[in-house]
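>>> quick one: sequence plus predicted model below, questions after.
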Amino acid sequence: MPEAAAAGGREEYGPHFVQSVARALSVMRSFTADRRSQTLTEVARATGLDRATARRLLLTLADLGYVAHDGRVFELTPRTLELGYAYLSSMSLPELAQPHLETLARELNETAALAVLDGEEIVYVALVQSARLMAVKIGIGTRFDAYTTSMGRVLLAGLSDEALDERFARLRLKRRTDRTVGSPRALRQEIDKVREQGWSLVDSELEEGLRGAAAPVRDRSGRVVAAANVSVHTGRTTPELVERDYVPMILRTVRLIEADLVGSVAR
């Protein structure tokens, strides 16, 4: 349904037609690869809606977690994944990353994944799961607290200091295992370490016996847009082995994903 159809109604589609739903969807569809962030005026222009209606719809979507805004500029959030695979298919990043994750998983015979940050959680958007990690129940759309995971710490490290401070103000640490980080100060130190070295290693903080290493995926502007990782069982590796053998391969995979991402934007 074209964006202009939001202005239509029952005459065009029948007595079942709910115009408010059509308008909300037209607002969401107005965000594209070329218009990832928009002002209220731009959304109103793209949808053919008046500013007051567009504003109400944007703020409602923001209340529901599907749109984020800073008071002036609006953009979609990863929570739109909850609407189904249609969101994933509209994103180039998971599709571009998938073959590289498959290569990484095959070479290491371990689980490889890609995740994005949504509030205080990570959301899996691409995954190649190894049979060696069957005990860990993850899939596309799975969510975990960001601070307990290697991908989450990479994504948190990619935020500005101001955005990170805002998240820390809302942070409520919960112990998942005996090794889960126990204080905001300790977590901030870990995030600073990730920023310095460019990758993260988390050991048995999400689940006992699960070790994960991750690196950031950046767009052409240098902004961290996702994180790629490998998850392994602690019984098969040591932290030193992961740093020596796994991290370089993750970093190589990230560079390949970034190269494809820049190429897709250029096209």
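Alright, I've got the coordinates.

>>> from here on, just use CA atoms for contacts and neighbour counts.
Will do.

>>> please name the residues that touch Val123.
Residues in contact with Val123, defined by CA atoms under 8 Å, 6 or more residues apart in numbering, are Pro78, Ala115, Val116, Leu117, Ile140, Gly141, Thr142, Arg143, Phe144.

>>> do Pro239 as well
Pro239 sits next to Leu201, Asp203 when contact means CA under 8 Å, 6+ apart.

>>> mind redoing it with 7 Å?
By CA atoms under 7 Å, 6 or more residues apart in numbering, the contact set of Pro239 is empty.

>>> could you check how far it is from Ala186?
19 Å (CA to CA, to the nearest Å).

>>> could I get the full set of helices for this structure?
10-13, 19-29, 40-47, 51-63, 85-90, 92-108, 150-157, 161-170, 184-197, 239-241, 247-266 (DSSP state H).

>>> the fourth one: how far from the chain's middle?
Yep, that's helix 51-63 we're talking about. 23 Å (CA atoms, centre = their mean, to the nearest Å).

>>> in it, what counts as buried?
Applying a neighbour-count criterion of 16 or more other CA atoms under 10 Å, the buried positions in helix 51-63 are Ala54, Arg55, Leu57, Leu58, Leu59, Leu61, Ala62.

>>> this is the comparison structure:
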Amino acid sequence: MTEIERDAGFATTLAKGLEVLRAFRPDRPSMSNVEIAAQTGINRATVARLSYTLVKLGYLKQEKSKFRLSWGALMLVNPLLVNAKILQIARPSMQKLAQDLGGTVSIGVIDHVNFVYLETSRVNENVWTSHDLGTIGPLLPAAIGQALCAQLPEDEFAQKLAEMKRFTPEFWPKYIDEFMAGVESVKSRGFSVMRGTWIPGTESTAVPLLRDKNGECFAMSCRVPIFRLSGNQIEEEVAPRLKSLAANVRSQLAFVMP
């Protein structure tokens, strides 16, 4: 029995319902109960009751034997996005940097052992798969994961490492050394760089953005196809420009926030 399961105040049914909602991703927008059960580890009978309830509440929509997120699910995050001044401030500069470099520029936050993109700007080309709002990825093999975790206090960082080792064992031995080096790079140079480690054919850099009063960490990343880069451009040009963008966003945010 896990620590959470031993918590008398923990609402297991609610947690399972949320896990069903979280199971839907851009690469699996529509799933059957059997597929949801496989993704969540929740037994099929329970998934059937949860999906039925979520349809009735307007969070899922059923199409024959498949389910997909309904627009009602968007209402859960709308209050967050409406008040996210950081995204409104950053958006124009992110778009300009993406266009200048021919890459993608994203803002993300920590979600357990993953990151979640809150905003992405990119060139208007189908060069490779681009990440959009709500896209989730593992912290360990991603530059933005390094920039996010570098902002955590020592005790929280140690806890996050323990969580990643436990819940993403498939990534731990392969990426932990590069992850730790990236975190140290963020602390010493203000950015980290990854060259095709997670997404082949691209180079990425990431910088910390801020940690808000609620303890949420925000970071920015920029990913560029290798064929658009020359020499050490990712470190000598892209990373400094991303650092400057982040500093500008922080400055503007300090000016508009009470």
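Looks like it came in fine. Quick caveat, the model's predicted, so the values are computed rather than measured.

>>> chain neighbours aside, what residue packs nearest to the residue most central in space within structure 1?
Nearest to the geometric centre of structure 1 sits Val116, at 1.4 Å (CA atoms, centre = their mean). Nearest residue to Val116 of structure 1 in three dimensions, chain neighbours excluded: Ala226, at 4.7 Å (CA to CA, 6 or more residues apart in numbering).

>>> Tyr246 of structure 1 versus the one you found, what's the distance?
18 Å.

>>> and these two? Which one has more around it.
Ala226 (26 against 19; other CA atoms under 10 Å).

>>> list the contacts of that one.
Leu114, Ala115, Val116, Leu155, Pro216, Val217.

>>> so what does the third one match up with in structure 2?
It refers to Val116 of structure 1. Counting by TM-score structural alignment, Val116 of structure 1 corresponds to Val109 in structure 2.

>>> check the fourth one too.
Alignment of Leu155 of structure 1 against structure 2 is given by TM-score structural alignment, with Leu148 as its counterpart.

>>> I figured that match was touching Ala219, is that so?
Yes - Leu148 of structure 2 lies in contact with Ala219 (CA atoms under 7 Å); the separation is 5.5 Å.

>>> now the common contact residues for the two.
Contacts common to Leu148 of structure 2 and Ala219, judged by CA under 7 Å, 6+ apart, are Val109, Pro208.

>>> quick one on the thing from earlier: of all the helices of structure 1, which one is nearest Ala135 of structure 1?
Closest to Ala135 of structure 1 of the helices of structure 1 is helix 92-108 (CA to CA; 16.8 Å).

>>> mean shift between that closest one and structure 2?
Following the fit onto structure 2, the mean deviation recorded for helix 92-108 of structure 1 is 1.7 Å by mean CA distance after the TM-score superposition for structure 1.

>>> measure the match of Val116 of structure 1 to Ala147 of structure 2 for me?
Val109 of structure 2 sits 10 Å away from Ala147 of structure 2, going by CA to CA.

>>> find residues that contact each of the two.
Joint contacts of Val109 of structure 2 and Ala147 (CA under 7 Å, 6+ apart) are Ala219.

>>> map Ile250 of structure 1 across to structure 2 for me.
Aligned partner of Ile250 of structure 1 by TM-score structural alignment: Leu242.

>>> for Trp128 of structure 2, see how far away that match is.
Separation of Leu242 of structure 2 from Trp128 of structure 2 (CA to CA): 21 Å.

>>> repeat for Ser192 of structure 2
22 Å.

>>> who has more neighbours, those two?
Each of Ser192 of structure 2 and Trp128 had its neighbours counted (other CA under 10 Å), and the higher figure belongs to Ser192 (29 against 12).

>>> thought the more buried one was touching Gly145?
No - taking contacts as CA under 7 Å, Ser192 of structure 2 lies outside contact range of Gly145: 9.8 Å.

>>> hmm, back to that, quick check: the two most widely separated of the contacts of Ala226 of structure 1?
So, the contacts of Ala226 of structure 1 by CA to CA: farthest apart are Leu114 and Leu155, at 11.1 Å.

>>> who has more neighbours out of those two?
Leu155 (31 against 28).

>>> counterpart of Gly235 of structure 1 in structure 2?
Match for Gly235 of structure 1 (TM-score structural alignment): Phe227.

>>> what number of residues lie near that match?
Phe227 of structure 2: 9 neighbours (other CA under 10 Å).

>>> Gly65 of structure 1 now?
16.

>>> that one and Ala24 of structure 1: what is the separation?
On the measure of CA to CA, Gly65 of structure 1 and Ala24 of structure 1 end up 14 Å apart.

>>> so what sits against both of those two?
What both Gly65 of structure 1 and Ala24 touch, as defined by CA under 7 Å, 6+ apart, is an empty set.

>>> most tightly surrounded among the helices of structure 1?
Among the helices of structure 1, helix 150-157 has the highest mean neighbour count (mean count of other CA atoms under 10 Å), at a mean of 29.

>>> what residues does that one touch?
Residues contacting helix 150-157 of structure 1 (CA under 7 Å, 6+ apart): 115, 117, 122, 146-147, 164, 191-192, 194-195, 199-202, 212-216, 224, 226-229.

>>> 8 Å instead?
With contact meaning CA under 8 Å, 6+ apart, helix 150-157 of structure 1 is reached by 115-117, 121-122, 145-147, 164, 190-192, 194-195, 198-202, 212-216, 224-229.

>>> mean distance, that helix to its aligned residues in structure 2?
Mean deviation for helix 150-157 of structure 1: 0.9 Å (mean CA distance after the TM-score superposition for structure 1).

>>> gap between that helix and the chain center?
Distance of helix 150-157 of structure 1 from the chain centroid (CA atoms, centre = their mean) equals 10 Å.

>>> and what of stretch 94-113 of structure 1?
Between the centre of stretch 94-113 of structure 1 and the centre of its chain there are 17 Å (CA atoms, centre = their mean).

>>> picking up where we left off before, surely the residue nearest to the centre of structure 1 meets Val224?
No - Val116 of structure 1 is not in contact with Val224 according to CA atoms under 8 Å; the separation is 9.3 Å.

>>> and Ala84 of structure 2, what's its match in structure 1?
Residue pairing (TM-score structural alignment): Ala84 of structure 2 is matched to Met91 of structure 1.
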